[in-house]
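Q: structure for this input, please:
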Amino acid sequence: MKTQTASSSTAVALANPWSMVPPVGNLDAYITAVNRMPMLTLEQEQQFARELRDQNDLEAAGKLVMSHLRLVVSVSRQYMGYGLPQGDLIQEGNVGLMKAVKRFDPEQGVRLVSYAMHWIKAEIHEYILKNWRMVKVATTKAQRKLFFNLRSMKQGFKAEAVEAGSDTYRHSLSDAQVATVAQELKVKPEEVREMEMRMAGGDVLLDPTPSDDEDHAFGPIAYLADVNHEPTAQLETEQRERLATEGIAEAMRGLDDRSRRIVTERWLNVNDDGSGGMTLHELAAEYGVSAERIRQIEVAAMKKMKKALAEYA
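A: A predicted model of the protein is given here:
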């Protein structure tokens, strides 16, 4: 009777693989549900894989995926120590499983569980590297291999220290341990040191926002910023210098001799303390006109120069 019931539930699940996944619920409910999914026999797996390959049967693909969801849950537990939600790890692993199902060839002589393992781990690895730190700690293939193996090897060294009865454990690798890791993973010892340093480091906000407890938050932006070499500031400085030299000289060439001398004596021959230039009355006595007339000529010349400078800029 029990055998018939089990066979019946298996048949229902294979006919509609989505029927055993709850529409809502938490992560524990999901894990419980996928662990109840029936495993496929070799014959069933090959049959569904051929239907997907030859007929693009999406229902067959769904059966292959659903029967291996428990594998993704099992693999995700191996990466719980990175501080990332298991639900996200499972989700990324499921993406890898679907990619594996799409590419699986039943004629290769291997089970889907063996073939899918690589794809599941690859997607989880990519997710961890993207989200474990704001800045990637590993970019090349060798660095990725070192990243995921170094953590497990360090845990092994810690276990060996505990078994040996050591009261203290060094969080950083010793020279002998670095040499062991480098030899086993076929990398240079300095690469092991660099990766260990990257993994030990944390993220620091470039420009932290002050909180209630810390009104004057201090971040790297305070000592990394260099306004003197900021591109926009440099362009503005170059433009001001060009206007102060070439621009003014060009604008002065558009004035008549009297206006040019008045502007020169009133504005260009003045010292930093404001002394050295001729007054309106001194220029008025030189040209035999009133001081008001000199002021009017000066105002007209300045307007003409401003227009010339605007065109030059």
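
Q: use CA for all of it now, contacts and neighbours both
A: OK.

Q: now do the host helix or strand of Ala49: which elements does it pack against?
A: With the criterion set as DSSP states H and E, the secondary-structure element containing Ala49 is helix 42-55. Contact partners of helix 42-55 among helices and strands, from 3 or more CA pairs under 8 Å, 6 or more residues apart in numbering; DSSP states H and E: helix 58-66.

Q: and the angle from the helix it packs on to helix 42-55?
A: What separates the directions of helix 58-66 and helix 42-55 is an angle of 140 degrees, with axes from the mean of the first three to the mean of the last three CA atoms, to 10 degrees.

Q: contacts for helix 58-66?
A: Counting by CA atoms under 8 Å, 6 or more residues apart in numbering, helix 58-66 makes contact with 14, 16-18, 34, 37, 45, 48-49, 51-52, 97-98, 101-102, all of which sit outside it.

Q: same question for stretch 17-28.
A: Contacts of stretch 17-28 from elsewhere in the structure, counted by CA under 8 Å, 6+ apart, are 13, 29-30, 33-34, 36-37, 62-63, 66, 87.

Q: highest neighbour count among the contacts of helix 58-66?
A: Looking at the contacts of helix 58-66 with neighbours defined as other CA atoms under 10 Å, the largest count falls to Leu97 at 29 neighbours.

Q: one step back: of the contacts of stretch 17-28, grab the buried ones for PyMOL.
A: Typed into PyMOL, the line below selects the buried ones among the contacts of stretch 17-28, using 16 or more other CA atoms under 10 Å:
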select buried, resi 13+30+34+37+62+63+66+87
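
Q: which of the contacts of stretch 17-28 fall in strands?
A: Helix and strand membership here follows DSSP state E; of those, not one is in strands.

Q: surely Val95 touches Glu123?
A: Yes: at 7.1 Å, Val95 and Glu123 qualify as touching, with contact defined as CA atoms under 8 Å.

Q: okay, those two: which has more neighbours?
A: Relative neighbour count places Glu123 above the other of Val95 and Glu123, with 20 against 15, counting by other CA under 10 Å.

Q: also this sequence, please, to line up against the first:
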Amino acid sequence: MKNIKNKVLTSGFLNIGSLDTYVRVANSFPMLTEKQEKSLLNKLFFRNDIEAVKLLILSHLRFVIYIAKNYSGYGLPKADLIQEGNIGLMKAIRRFNINFNVRLVSFAVHWIKSEIHEYVLRNWRIVKVATTKSQRKLFFNLRKKKRLGWFNTDEINIVATQLGVTQREVQEMESRMSTQDITLDYLPNDVNCDYVSNRNLMPTIYLEDKKSNFALDIEQNNWERHATHKLSDALLILDERSQQIIKRRWLYQDHNKITLQSLARDYGISAERVRQLEKNAMKKLKLAIEA
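A: Modelled structure (predicted):
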């Protein structure tokens, strides 16, 4: 265990730049004996020792790298696969029960694979290729069984029986996995890509929104702001009571719009008098706005 601590201090592990260097340093950390592992787990669970967590992680990085290599056929960056596996390892350490009669790596392998699976499903295609439990099972199993050409009826039946899914689900997943993402942009002439000839390239397509008129929208917004300012200035020429009548009758939200009778009760005047005040105020506002 002391050797692991020395490695952390002398390797500059946190400053590693290349993947090869990372793998080399990760493999240089010695594996723990069962006794050492139990000691570190006890420190973690009974004392919440962060140093113990660090040593547990470092001593198991080699296993994450080994598992991540099995997913290299998906065309995803190996560094990202390892990183996702490391997240799974850390989750496993936090969830491991010291009463389990197994080594940590036996428990962690499922968490490591789970995180890598999620990463693969999110990034293998632009659109997520599998969402349900059956689709996820099919995706990873068909990747192992897949060969050139499509499955025949007998092979579909065998796969469906082995995985406990329907034949239709097998056919649908096979179809999804046989498609490829297509770029919609032309590549520059000076870019040398070997895979270009195998892909369908399409010109960039711009869809016209015929319902939108930016000039009209901007003009409308400017007019609304102008009208709002004019109305605000015009209200200032009214006396306070007239202002309140106009605001409560016309400028508040519809569900708060007050009646002539309510205003009459509030001001102690007749509803007809409120109507007259409102009419006179509206005339003054019209003249002020049109001026």
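
Q: would you point out the most distant pair within the contacts of helix 58-66 of structure 1?
A: Farthest-apart pair in these is Val34 and Glu51; separation 23.1 Å (CA to CA).

Q: in the stretch 151-300 of structure 1, which spans are helices?
A: With DSSP state H, counting those that start in this stretch as the definition, the stretch 151-300 of structure 1 shows helices at residue ranges 175-185, 189-200, 221-224, 231-242, 248-252, 257-263, 280-287, 291-312.

Q: what span of structure 2 lines up against the helix holding Ala49 of structure 1?
A: Under TM-score structural alignment, the counterpart of helix 42-55 of structure 1 in structure 2 spans residues 34-47.

Q: what about the matching stretch, how far off from structure 1?
A: Superposed on structure 1, stretch 34-47 of structure 2 shows a mean distance of 1.1 Å to its aligned residues (mean CA distance after the TM-score superposition for structure 1).

Q: skipping its backbone neighbours, what lies nearest Thr204 of structure 2 in space?
A: On the basis of CA to CA, 6 or more residues apart in numbering, the spatially nearest residue to Thr204 of structure 2 that is not a chain neighbour turns out to be Asp185, at 5.0 Å.

Q: wait, what's in contact with the one you found?
A: Residues near Asp185 of structure 2 by CA under 8 Å, 6+ apart: 201-204.

Q: counterpart of it in structure 1?
A: Across the alignment, which pairs residues by TM-score structural alignment, Asp185 of structure 2 is matched by Thr209 of structure 1.

Q: please apply the same query to Phe151 of structure 2.
A: Alignment of Phe151 of structure 2 against structure 1 is given by TM-score structural alignment, with Leu173 as its counterpart.

Q: how about that match: what's its closest non-neighbour residue?
A: If the residues on either side of it in the chain are set aside, Leu173 of structure 1 comes closest to Lys154, at 7.7 Å by CA to CA, 6+ apart.

Q: show me what Ala130 of structure 2 aligns to in structure 1.
A: Superposed on structure 1 with TM-score structural alignment, Ala130 of structure 2 falls opposite Ala138.

Q: can you check Trp111 of structure 2 too?
A: If you follow Trp111 of structure 2 across to structure 1 using TM-score structural alignment, you land on Trp119.

Q: quickly find the element holding that match.
A: For Trp119 of structure 1, the element it lies in under DSSP H and E is helix 112-131.

Q: next, the angle from that helix to helix 42-55.
A: For helix 112-131 of structure 1 against helix 42-55, the angle between stretch directions is 70 degrees (the same axes, to 10 degrees).

Q: which of the contacts of Asp185 of structure 2 still touch in structure 1?
A: Here those are checked against structure 1 with both residues aligned by TM-score structural alignment, their matches' CA atoms under 8 Å, and the contacts held in both are Leu201.

Q: redo the contacts of Asp185 of structure 2 as JSON lines? Include neighbour count and distance to Gln171 of structure 2.
A: Formatted as JSON lines, the entries for those read as follows, by neighbours: other CA atoms under 10 Å; distance: CA to CA, whole Å:
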{"residue": "Leu201", "neighbour count": "14", "distance to Gln171 of structure 2": "27"}
{"residue": "Met202", "neighbour count": "12", "distance to Gln171 of structure 2": "28"}
{"residue": "Pro203", "neighbour count": "10", "distance to Gln171 of structure 2": "32"}
{"residue": "Thr204", "neighbour count": "10", "distance to Gln171 of structure 2": "32"}
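
Q: just flag the most distant two among the contacts of Asp185 of structure 2.
A: Greatest spacing in these, by CA to CA: Leu201 and Thr204 (9.4 Å).

Q: who touches both of the two?
A: Common neighbours of Leu201 of structure 2 and Thr204 (criterion: CA under 8 Å, 6+ apart): 184-186.

Q: could those residues be laid out in TSV, adding distance to Ile98 of structure 2?
A: Below are the shared contacts of Leu201 and Thr204 of structure 2 laid out as TSV (distance: CA to CA, whole Å):
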residue	distance to Ile98 of structure 2
Leu184	53
Asp185	55
Tyr186	57
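
Q: Met173 of structure 2: which of those is nearest?
A: Nearest to Met173 of structure 2 among those, counting by CA to CA, is Leu184 at 24.2 Å.

Q: distance check, that closest one against Leu201 of structure 2.
A: Computed as CA to CA, to the nearest Å, the Leu184 of structure 2 to Leu201 of structure 2 distance reads 6 Å.

Q: kindly report the same for His117 of structure 2.
A: Using CA to CA, one obtains 30 Å as the distance from His117 of structure 2 to Leu201 of structure 2.

Q: Ser59 of structure 2 now?
A: Distance of Ser59 of structure 2 to Leu201 of structure 2, computed by CA to CA: 47 Å.

Q: give me the most central residue, structure 2.
A: Ranked by distance to the mean C-alpha position of structure 2 (CA atoms, centre = their mean), the top residue is Arg122 at 9.8 Å.
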